[in-house]
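S.K.: got a structure for you, letters missing:
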């Protein structure tokens, strides 16, 4: 599947959830809310703000309800939350989220370590949560994790991912996201897998890339040329999966914005505000430098 360069790309800001969940510093609720507020001021209109998981497993997300109670409520801002099971969905339902994101892991080993279930059990959870979300008028989003490779089982077959995608599509996802959870994919893989999944499901596709091996931005570009118009990224490039060995950050929103805007692809984001926020969140986390490079190098041409 190939397509012309899109005029615009929608960015889902995942820093408040996927960004913070892998950081050792536990931030107070007020700081998390400020991160959301700063993201909105920078133009973000879809924000993954919380994860409704067991606080013992991911203590960084223990205050999910408090965060959602304090974030700004605007008609033009959609909030998403990660849920892994029915209990998580029930918690999320009471917080006024626009959408829920359910992760289905492509390999049993990673799924059992990450969520305590097999891939098949994860699929059944998705089917249950998707039905309940539709009933509640909440958008159900499914993410296929380790779609390009698993740290425990190695390469993941494209045929297997397509089979999972077909099963997920049967439950009517608002979006189907392919996640390179450990940052092993390359652009040719991205283009091929997106084409196959798109053809097999007809679903609205989204991508979630990590920059573990410095291919995240090339993969993001490949996704846009393959017709994907929604990408996840994290301000500052912070985060990663706490259950993935040697995990490093997500692709950084400010660096992604520099790439896309330089190609005349609109995102609605403000580069300067993103860069300042990336530096700020690094300070809150005790990091002299975040993975994002724009805050250090600055835009070009300089203003």
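M.R.: Thanks, I have the structure now. Quick caveat, the model's predicted, so the values are computed rather than measured.
S.K.: only C-alpha atoms for contact and neighbour calcs from this point on.
M.R.: OK.
S.K.: secondary structure element for residue 76?
M.R.: Here residue 76 sits in a region with no helix or strand, counting by DSSP states H and E.
S.K.: Pull the number of nearby residues for it.
M.R.: For residue 76, the count of nearby residues is 9 (other C-alpha atoms under 10 Å).
S.K.: mind listing what the spatially closest residue to it that is not a sequence neighbour touches?
M.R.: Excluding the flanking residues, the one nearest residue 76 by C-alpha to C-alpha, 6 or more residues apart in numbering is residue 45, at 6.4 Å. Counting by C-alpha atoms under 8 Å, 6 or more residues apart in numbering, residue 45 touches 12, 76-78.
S.K.: In JSON lines: those, plus distance to residue 87.
M.R.: Below are the contacts of residue 45 laid out as JSON lines (distance: C-alpha to C-alpha, whole Å):
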{"residue": "12", "distance to residue 87": "24"}
{"residue": "76", "distance to residue 87": "28"}
{"residue": "77", "distance to residue 87": "25"}
{"residue": "78", "distance to residue 87": "22"}
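S.K.: structure B:
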């Protein structure tokens, strides 16, 4: 058995599709037009990105639609991931459920929005204490048998759900939050992932801009975000936590400056130096950010440097 993402990709950075959800709202990060989105997605491909991550809630479908349009004529050249479990009603009130009927409905809608006959990797977005994970997994296993999805994964999961899901079908990827401030998955899941040879893919790699300084104390206090940026009003984006993190990042940046290490390179290296991490997801909204990612990946600090600096912050 081999690890899916490690074997399929030489470039370990995936494109975070929430960044192109634009004016659609939902779990998005600010306005970006359709034309700019399509140009950015195609440029990302030209620069070496091959995995494009999305979910229906990103822009209430807009992210998937744009990714589908960008790669409609070259579908077999890219690896597209999507998810089920975070849905909404006609008033765009968000609901989270792994009801198997909802899972099936969301999968079919994603196929339509992506304008694709299949999705490379389809995942359950979040755990649901009200639904046995094996029930939506049965839907995904059947869809996999039908060729509608190629691989199955879980996001933001726990060990219990992971073990239960594996009773139904092969779980090949786990996606979870991981960065300098958030490493719970290391203790909770990495032993199991290593034993079962399951790929881990991190989201929140830059902690929504806090770690690189694009979100600092001043910006947060003044709430300088687009109206369509979920960081403006989301209940989970708590100002006190953001400001506390931003203060720690100030010290981190001082240490990195002394050693001439790029903060973006440091954030990528922190995750990628874990052997269980096969890919990191990062959202970019313009060409400059894309190219900065590439340059940062070329200059990763060593594992020893990362450990040394982490002890000082």
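M.R.: Here it is on my side, so go on. Keep in mind that this is a model prediction, so the values were computed, not measured.
S.K.: returning to that earlier point: would you mind listing which of the contacts of residue 45 of structure 1 are buried?
M.R.: Using 16 or more other C-alpha atoms under 10 Å as the burial test, these include 12, 78 as buried.
S.K.: so which of the contacts of residue 45 of structure 1 comes closest to residue 128 of structure 1?
M.R.: Within those, the smallest distance to residue 128 of structure 1 is 22.5 Å, found for residue 78 (C-alpha to C-alpha).
S.K.: these two touch, right, that closest one and residue 49?
M.R.: No: applying C-alpha atoms under 8 Å, one finds residue 78 of structure 1 not in contact with residue 49, separated by 9.7 Å.
S.K.: so residue 144 of structure 1, which of the three states?
M.R.: strand (DSSP: H, G, I helix; E, B strand; the rest coil).
S.K.: picking that back up, what is the equivalent residue in structure 2 for the residue nearest to residue 76 of structure 1?
M.R.: When structure 2 is aligned by TM-score structural alignment, residue 45 of structure 1 is paired with residue 50.
S.K.: what about its match, distance to residue 17 of structure 2?
M.R.: 12 Å (C-alpha to C-alpha, to the nearest Å).
S.K.: do the same with residue 162 of structure 2
M.R.: Applying C-alpha to C-alpha to residue 162 of structure 2 and residue 17 of structure 2 gives a distance of 24 Å.
S.K.: which residues touch the residue nearest the centre of structure 1?
M.R.: The centroid of structure 1 falls nearest to residue 232 when counting by C-alpha atoms, centre = their mean (4.5 Å). Contact analysis of residue 232 of structure 1 by C-alpha under 8 Å, 6+ apart lists 11-14, 206-209.
S.K.: That one matches what in structure 2?
M.R.: For residue 232 of structure 1, the residue aligned by TM-score structural alignment is residue 281.
S.K.: Name the nearest residue to that match, sequence neighbours excluded.
M.R.: residue 14 (4.6 Å).
S.K.: quick one: the one you found and residue 279 touch, right?
M.R.: Yes: with contact defined as C-alpha under 8 Å, residue 14 of structure 2 reaches residue 279; the gap is 6.7 Å.
S.K.: any idea which of the contacts of residue 45 of structure 1 is closest to residue 113 of structure 1?
M.R.: Among these, and counting by C-alpha to C-alpha, the member closest to residue 113 of structure 1 is residue 12, at 26.0 Å.
S.K.: quick check, residue 96 of structure 1 in a strand?
M.R.: No: per three-state DSSP, residue 96 of structure 1 lies outside any strand segment and is coil.
S.K.: ok, the closest residue to it other than its chain neighbours to residue 74 of structure 1 distance?
M.R.: Take residue 96 of structure 1 and drop its neighbours on the chain: the residue closest to it by C-alpha to C-alpha, 6+ apart is residue 68, 7.9 Å away. Using C-alpha to C-alpha, residue 68 of structure 1 is found at 13 Å from residue 74 of structure 1.
S.K.: That's all I had, so thanks and see you.
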